[in-house]
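Trainee: generate coordinates for the sequence data below:
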Amino acid sequence: MPESTGVRGVKSAARTVALLELLADRGDRPSRLDELAEELNVPRSSMYQLLQTLVDCGWVRCDTTGSLYGIGIRALLTGTSYLDSDRHVRMVRPYLDEASDALGETIHMARLDGSDVVYLATRESHEYARTISRVGRRIPAHATALGKALLAERPADELPLSAEPLPALTDNTHTHRADLLADLAAVRERGYSVDREETVTGIVGFGFALRYDTPATDAISCSVPVHRLTDDHAARIVSVMGEIRAKIETLLPPASGATDWR
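Mentor: Next up is the predicted model:
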């Protein structure tokens, strides 16, 4: 457990968080007691007690046999509370609707969290099937338009990247730092990022950092299938999304007196 505040971590709390994150990461794949104990290097008896406590509290659910475990409904309630209490998410949502109506494509809002971006809001296009993005989903920042827009706001020596090779989601994902840095330099020059089938094959994304924080932690993007992306449509996407960003930044200047979350 990181001790970034200088306060000694509580082992039981760290273990609980690690378990919940592991179950959440597995999604619809239920886990057995032995699997969880081995994955987290926790004695089987201790893991059983922890699971039963979390089941009783609603944070973990189990099947009718009592042998399979998954994330519980309390996690959803907490996640929803996070979104509802965040003034930036609340204020940006109507502009995602505006962008969606204007472009007819999928529009996202995400936040940088370590080396990943986490999707906070999505407006799906009705023209093509859902991609891998959804609210709460984590994606490596270097592989997405959203993430690259935010990484470009930071100096090269402060980028929150994992060790090389960087994880690849498609054959087009940058896996070498030098290639990514060259791309980020182009992002700074253009003022927006482009994900050329780096997250999902067949999908191109355009990302725009929202500079109401310094450095920016939130971004919006527009995703479009390659077969729908003409030069004129790309130019319209950049124009509309640039206007949406300007509206949001005008509405949400750096706030004095507001809670400054770390």
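
Trainee: only C-alpha atoms for contact and neighbour calcs from this point on.
Mentor: Fine.

Trainee: gap between the nearest residue to residue 34 once chain neighbours are set aside and residue 58?
Mentor: Distance criterion C-alpha to C-alpha, 6 or more residues apart in numbering; nearest residue to residue 34, sequence neighbours excluded, is residue 44 at 6.6 Å. For residue 44, the distance to residue 58 (C-alpha to C-alpha, to the nearest Å) stands at 21 Å.

Trainee: same deal with residue 189?
Mentor: For residue 189 relative to residue 58 (C-alpha to C-alpha), the value is 49 Å.

Trainee: want to put them side by side, so please do this one too:
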Amino acid sequence: ILEFLHATQRAIGIGELAKGLNAPRSTTYTLVRELVGAGLLEMAGDGNRVYFGKKLYLYGMAYMRGNDLLRRGRQEVDTLSRETGETSELCMLQSGRYTIVHSSPGTRPFRISSATGLQIPLPWTASGRLLLA
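Mentor: Below you'll find the predicted structure:
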């Protein structure tokens, strides 16, 4: 369920979720109800759609604070951006895609703009093609 929601990047109806997972509707409703009760999912919009809950954000923030590699990586990216004036990004590889986990804007007039947390296929960007080389 979490993977499917992450892939769709939007709140969806439970029926659509069940169909996308190729799972029985009743099972999907039961699992969603449990995840909502645990705070991992929240009902969205008119109450007929579901998306990530605040608790997942808090877990993610704790992960970011507690992961030494990410902490040091963010510091290096910020330093690189400050020293060069260019926008710099820290990316992680996962399942043939990369995810921008931190971005530090440059001071120059031309900047790139990427959403933190967005998964991007490797061939779509210059940095992705560099990782493939």
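
Trainee: TM-score them against each other, please.
Mentor: Remark: TM-score between the superposed chains equals 0.84 [TM-score structural alignment, normalised by the length of the second structure]; 132 aligned residues with a C-alpha RMSD of 2.1 Å.

Trainee: quick one, what contacts the aligned partner of the residue nearest to residue 34 of the first structure in the second structure?
Mentor: Using TM-score structural alignment, the equivalent of residue 44 of the first structure in the second structure is residue 25. Applying C-alpha atoms under 8 Å, 6 or more residues apart in numbering, we find residue 25 of the second structure in contact with 14, 15, 18, 19.

Trainee: which one (most neighbours) among those?
Mentor: The residue in the contacts of residue 25 of the second structure with the most neighbours, by other C-alpha atoms under 10 Å, is residue 14 (19 neighbours).

Trainee: quick check, central residue of the second structure?
Mentor: Centroid-nearest residue in the second structure: residue 117, 3.3 Å away (criterion: C-alpha atoms, centre = their mean).

Trainee: and residue 101 of the second structure, which of the three is it?
Mentor: Here residue 101 of the second structure takes the strand state, with states given by DSSP: H, G, I helix; E, B strand; the rest coil.

Trainee: pretty sure it contacts residue 116?
Mentor: Yes: using C-alpha atoms under 8 Å, residue 101 of the second structure makes contact with residue 116 at a distance of 5.5 Å.

Trainee: who has more neighbours out of the two?
Mentor: When neighbours are counted by other C-alpha under 10 Å, residue 101 comes out ahead of the other of residue 101 of the second structure and residue 116, with 18 against 14.

Trainee: strands along the first structure, start to end?
Mentor: 31-32, 60-62, 68-71, 106-113, 116-123, 138-140, 193-196, 203-210, 218-225 (DSSP state E).

Trainee: residue 189 and residue 58 of the first structure: which has the busier surroundings?
Mentor: Taking other C-alpha under 10 Å, residue 189 of the first structure and residue 58 do not tie; residue 58 has more neighbours (15 against 10).
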